[in-house]
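Undergrad: with the sequence up front, the predicted model follows.
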Amino acid sequence: MEEKEAAPVAELKEIDAFLKGLLKPEAFRDYGPNGLQVEGRPEVRRIVSGVTASREFIDAGIAAGADLLFVHHGLFWRGQDGRLTGWLGERVRRLMKHDLSLVAYHLPLDAHAEFGNNAQLGLRLGLVADARFGEQDIGFIGPAAGIADAAALAARVEQALARTPLLLPGDG
């Protein structure tokens, strides 16, 4: 019988330090805490990423054998009741029961010029940003690259993402 090779191991604290250095959360005034939100086991063999720390996503991470969940929208937001009751308590209990860590980065991920969701969407659409905008420089702007109108943009989005975007009529 062949022995299965063990998955490489990384330390949670090293991953956390790497992400802080890469995404620089201290540079943003955000709606919630960026970085490690729930600490699980200290060793990480498998990371699962998604958009939101929903119950469905947490369960999918558990089923996939994750040690660490990496999300854009974490569990904690400014102005919310911080008590661990209801949906929040349920999700935190699920993470803790499975010794599963949760890392969330919101605006720092929006703003990252290489790995951020805005930069990656532009890349998939064949667009190149030449400037940033917005209160915290989270937006990117550049030439339209052959996109004449909203219908042409919608067609490009559909082709690049294999899904039909919802195109709403404008004012003009």
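TA: Nice, I can see it.

Undergrad: okay, CA-based contacts and neighbour counts for the rest of this
TA: Noted.

Undergrad: buried residues, stretch 107-114. List them.
TA: Within stretch 107-114, the residues scored as buried using 16 or more other CA atoms under 10 Å are 107-113.

Undergrad: dropping in the other structure now:
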Amino acid sequence: MLRSEFKLLLDRTLSPHLFKDYAPNGLQVEGKNTIERVVTGVTASQALIDAAIEHGADAIFVHHGYFWKNEAPEITGMKYRRLSALIKNDINLFGYHLPLDAHPVYGNNAGLADAIGLTVERRPLQPHLPLAEAIGVIGELDQAMDAHAFKLRVEKAVSRQVLLEKVSDKPIKTVALCTGGAQGYIEQAYQAGADVFITGEVSEQTIHIARELGIHFVAAGHHATERFGAQSMALLLREEYGLDAVFIDIDNPA
């Protein structure tokens, strides 16, 4: 597949034009013109690039790419080594941040919701955003469950231990979630009527907010909650477009 065709199918799927993001979405580093073998991953770290080189990849697709707002512009040190490895090996780098969070089928939030067993409601966690641009989701469990039992379900979904702040004996039925570093949305989760809010990270103030509002809180890991989108895109590229696409997980405890 030509690079231009590959970019077009990604843009058609993920609709980056809908989002005001913190980094450019799409082709970030140009490589060879023909793409047959693709590696997907969460972050374009040196370890992922090295794995892609070993795999013989023509392109890398990630959620966390390069050229973030307020990033130092100089190409030195770690940035030089990463870019140099991509360019020397003629590997394309594609990064999709918020569009990959938000996609209702292939996105990080959709994947986590499916793994937990939620029936997702068609209303945004961020009510000020159009539904297509909202990255958080609200869903319902088939049956209400105890917070500790719910914690075990989330741990199974993300394959790691998670932090639970159980604020009461209230069972969990309505779930709000937003993957990654979205702990700041906890008040919106409460206002939406959720019994629990799940995200990747936790800040010191998050626990106080959970306790004072009376909403259970789960921090399940930034990396762990954002593997779903890259995994889903590898499956899509492989099964729908016939590309040799594989997800490579670079472990990160954060």
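TA: Received it, and whenever you're ready, just let me know what you need. Since we're looking at a predicted model, the values are computed, not measured.

Undergrad: just give the TM-score of the two.
TA: Remark: TM-score between the superposed chains equals 0.88 [TM-score structural alignment, normalised by the length of the first structure]; 163 aligned residues with a CA RMSD of 1.6 Å.

Undergrad: ok so, going back, now the buried residues of stretch 107-114 of the first structure in JSON lines, with distance to residue 85 of the first structure and secondary structure?
TA: Formatted as JSON lines, those follow (distance: CA to CA, whole Å; DSSP: H, G, I helix; E, B strand; the rest coil):
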{"residue": "107", "distance to residue 85 of the first structure": "26", "secondary structure": "helix"}
{"residue": "108", "distance to residue 85 of the first structure": "28", "secondary structure": "helix"}
{"residue": "109", "distance to residue 85 of the first structure": "28", "secondary structure": "helix"}
{"residue": "110", "distance to residue 85 of the first structure": "29", "secondary structure": "helix"}
{"residue": "111", "distance to residue 85 of the first structure": "32", "secondary structure": "helix"}
{"residue": "112", "distance to residue 85 of the first structure": "33", "secondary structure": "coil"}
{"residue": "113", "distance to residue 85 of the first structure": "37", "secondary structure": "coil"}
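
Undergrad: which of the residues you listed sits closest to residue 32 of the first structure?
TA: Ranked by distance to residue 32 of the first structure (CA to CA), those are led by residue 107 at 9.5 Å.

Undergrad: show me what the closest one aligns to in the second structure.
TA: Counting by TM-score structural alignment, residue 107 of the first structure lines up with residue 98 in the second structure.

Undergrad: which position in the first structure pairs with residue 153 of the second structure?
TA: Residue 153 of the second structure maps onto residue 156 in the first structure, by TM-score structural alignment.

Undergrad: repeat that for residue 88 of the second structure.
TA: Residue pairing (TM-score structural alignment): residue 88 of the second structure is matched to residue 97 of the first structure.

Undergrad: so what's the residue count around its match?
TA: 10 (other CA atoms under 10 Å).

Undergrad: the one 3 residues further on now?
TA: Other residues within reach of residue 100 of the first structure, judged by other CA under 10 Å, total 23.

Undergrad: next one: residue 147 of the first structure
TA: Count around residue 147 of the first structure with other CA under 10 Å applied: 14.

Undergrad: how about it, what does it touch?
TA: Taking CA atoms under 8 Å, 6 or more residues apart in numbering, we find residue 147 of the first structure in contact with residue 153.

Undergrad: three-state assignment of it?
TA: coil (DSSP: H, G, I helix; E, B strand; the rest coil).

Undergrad: repeat that for residue 224 of the second structure.
TA: Applying three-state DSSP: residue 224 of the second structure is helix.

Undergrad: kindly report the same for residue 63 of the second structure.
TA: Residue 63 of the second structure - assigned by three-state DSSP - is strand.
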